[in-house]
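S.K.: Following is a predicted model, sequence given first.
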Amino acid sequence: MNSQPIGIFDSGVGGTSIWKEIHHLLPGESTIYLADSKYAPYGERPQKEILQLSIKNTEFLLSQNCKAIVVACNTATTNAIDYLRKNYKVPFIGIEPAIKPAALNSKTGVVGILATRGTLTSGLFAKTSALYAKDRKVIEQFGDGLVPLIENGMANSEEMHQLLQKYLRPMMEEKADYLVLGCTHYPYLIPQLKKILPTSVTIIDSGEAVAKQTKTVLENFQLLNTRAVGASYIFHSNADEKVLASLLKDYKQKIVVSHLDF
């Protein structure tokens, strides 16, 4: 079972930011990635539908003999992971905004968070924020419109730049010194964000932490693949796979990207 792949799913292409961190830490692990781009963004859908989509993705990955599943989507984690853990036998690794390190390290006492509606209105986010940021001013901003632009290959467009300026302005006015990226799509906006934000603002996301947690979980369940060769990296999209492939161009010698109806 140790040589079986790790399954990874997201509401679209954004979770590839998580895949890159996992691949960097665990290059010997085979992976199967699902980009559910047809239904992106999850953050604007009702909880019942998010759960149904997460079940659909999980059952496909289990049909491919995945030994563990990374829910590389903040909205799916906050709305569905408890159900998935209770109803399926494989271990699940989730993702949530890295508000804890931001709150602990902020010097100004003001932290900005950019995330989807589905994440910021979830009970899990409210619980995490209350636990770690109760003595901090947290400026929450829905990232409406950002995911569709990224899904359409427009991360560096003028339209994206204008949206980000609008969303970040309140955080800058309040002197936030940390910006938490609460969606796995958003690391692809870091070049744009750096053009807008002062250099005093630290941008953080959850990618590295999720990769470390994935390794820990595999070790705890004795699922870590100790073979150094033979890993495969398969990516599926149910929309235009060209956008997915473009985000993985640095790995094109290793990966297989294909269209799949799911």
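M.R.: Good, I have the coordinates.

S.K.: Every contact and neighbour count from this point should use C-alpha atoms.
M.R.: OK.

S.K.: distance of the residue nearest the centre of the chain from residue 10?
M.R.: The centroid of the chain falls nearest to residue 184 when counting by CA atoms, centre = their mean (2.7 Å). Counting by CA to CA, to the nearest Å, the separation of residue 184 from residue 10 is 8 Å.

S.K.: Count the neighbours of residue 126 for me.
M.R.: 12 (other CA atoms under 10 Å).

S.K.: Give the full set of residues in contact with it.
M.R.: Residues near residue 126 by CA atoms under 8 Å, 6 or more residues apart in numbering: residue 120.

S.K.: Which secondary structure state does it sit in?
M.R.: The three-state assignment at residue 126 reads helix, by DSSP: H, G, I helix; E, B strand; the rest coil.

S.K.: Same question for residue 62.
M.R.: helix.

S.K.: quick one, strands of this protein?
M.R.: Taking DSSP state E, the strands of the chain run over residues 6-10, 31-35, 68-71, 92-93, 110-115, 137-142, 178-182, 202-204, 233-237, 255-259.

S.K.: and the fifth one with strand 137-142, angle?
M.R.: In other words, strand 110-115. Calculated by axes from the mean of the first three to the mean of the last three CA atoms, to 10 degrees, strand 110-115 forms an angle of 20 degrees with strand 137-142.

S.K.: here comes the other one, which I'd like you to weigh against the first:
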Amino acid sequence: MTNNHPIGIFDSGIGGTSIWKAIHALLPNEKTIYLADSKNAPYGQKSKQEIIDLSKKNVDFLLNQNCKLVVVACNTATTNAISELRATYPIPFIGIEPAIKPAALNSKTQTIGILATQGTLNSDLFHKTAEMFQHTKIMEQVGHGLVQLIEAGDLNSPEMTQLLHSYLEPMIAANIDYLVLGCSHYPYLIPQIKKILPEHIQIIDSGEAVARQTRNILQEKVGLATLEAPKPIFYTNTNPHVLQSIIGQEYTVEEKEF
């Protein structure tokens, strides 16, 4: 089954490019269109209805670009809006949610940490997943301020370092052996996080799992691209400088109102 239409990917900003990179690496022939709704970031502090409305706005834009499948590269949008998106639109959606399961199943200390947005940690989907692992202590920490600093390009600022220490040190003291990154922005903080965590604590994010699921759905339901893909397209509704610095100068970022 062949389908050369693009894959659409959206996030509340630049964080979902961590998911895009994994998809692009696994499926280099697929054309991708990435939508950074940075003007409305972060989603994690908004109401469920606001998150649903913003997600629909993004999907409408991507469907106008003839996307065959949409990856919701935002934990908050997945946990709050994906069921509504699936009920509204005829195309498949791939979501991203915190990788609690592999962390809980592999934890030797029966204690894991999760760093995520308020919107993700408050969601029904997160609570349902967490309830499956009642023998594991899950230390939840809202990453207040992290998305805003990443969106501003301040990944290595003293303020970022201070916030990460305040969020991670209680988890280290509680003897976690896995840290789950529950926001697609957070993989860009892994170098700083590794400086704080002891070596035995493993960091898990969802990028590769989402890429594999995307490939599976394309193979089973939608169709893979057979033509050599044109360069990915990146849209943002704010200053494109930070997004450009994250993805590299070889790609074009277009500032567009949506």
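M.R.: Done, it's in. Note that the coordinates shown come from a computational prediction; the quantities given were computed from them, not determined experimentally.

S.K.: sorry, back to before: do I have it right that the residue nearest to the centre of structure 1 meets residue 15?
M.R.: Yes. Using CA atoms under 8 Å, residue 184 of structure 1 is in contact with residue 15, at 5.2 Å.

S.K.: and for those two, which residues touch both?
M.R.: Common neighbours of residue 184 of structure 1 and residue 15 (CA under 8 Å, 6+ apart) are 72, 73.

S.K.: Can you say which of the strands of structure 1 is nearest to residue 77 of structure 1?
M.R.: For those, the distance to residue 77 of structure 1 is smallest for strand 68-71, at 6.1 Å, taking CA to CA.

S.K.: Against which helices or strands is the closest one packed?
M.R.: Applying 3 or more CA pairs under 8 Å, 6 or more residues apart in numbering; DSSP states H and E, we find strand 68-71 of structure 1 packed against strand 6-10, strand 92-93.

S.K.: Return the most buried member of those strands.
M.R.: The highest average neighbour count among those, using mean count of other CA atoms under 10 Å, belongs to strand 6-10 at a mean of 27.

S.K.: related to what we said a few turns ago, let me see the contact set for the residue nearest to the centre of structure 1.
M.R.: 14, 15, 16, 17, 18, 72, 73, 74, 205, 207.

S.K.: now with 7 Å?
M.R.: 14, 15, 17, 72, 73 (CA atoms under 7 Å, 6 or more residues apart in numbering).

S.K.: nearest residue to the last one other than its sequence neighbours?
M.R.: Beyond its immediate neighbours in the sequence, the residue positioned closest to residue 73 of structure 1 (CA to CA, 6 or more residues apart in numbering) is residue 10, lying 5.0 Å away.

S.K.: Next: residue 26 of structure 2.
M.R.: Sequence neighbours aside, residue 211 is the residue nearest to residue 26 of structure 2 in space, at 6.7 Å (criterion: CA to CA, 6+ apart).

S.K.: From residue 31 of structure 2, how far out is that neighbour?
M.R.: Counting by CA to CA, the gap from residue 211 of structure 2 to residue 31 of structure 2 is 14 Å.

S.K.: Helices along the stretch 151-258 of structure 2, start to end?
M.R.: 158-173, 190-196, 207-217, 241-247 (DSSP state H, counting those that start in this stretch).

S.K.: export the ones you listed to JSON lines and tack on distance to residue 51 of structure 2 and mean neighbour count?
M.R.: Output for these, formatted as JSON lines (distance: least, CA to CA, whole Å; neighbours: other CA atoms under 10 Å):
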{"stretch": "helix 158-173", "distance to residue 51 of structure 2": "25", "mean neighbour count": "15"}
{"stretch": "helix 190-196", "distance to residue 51 of structure 2": "26", "mean neighbour count": "14"}
{"stretch": "helix 207-217", "distance to residue 51 of structure 2": "21", "mean neighbour count": "18"}
{"stretch": "helix 241-247", "distance to residue 51 of structure 2": "22", "mean neighbour count": "16"}
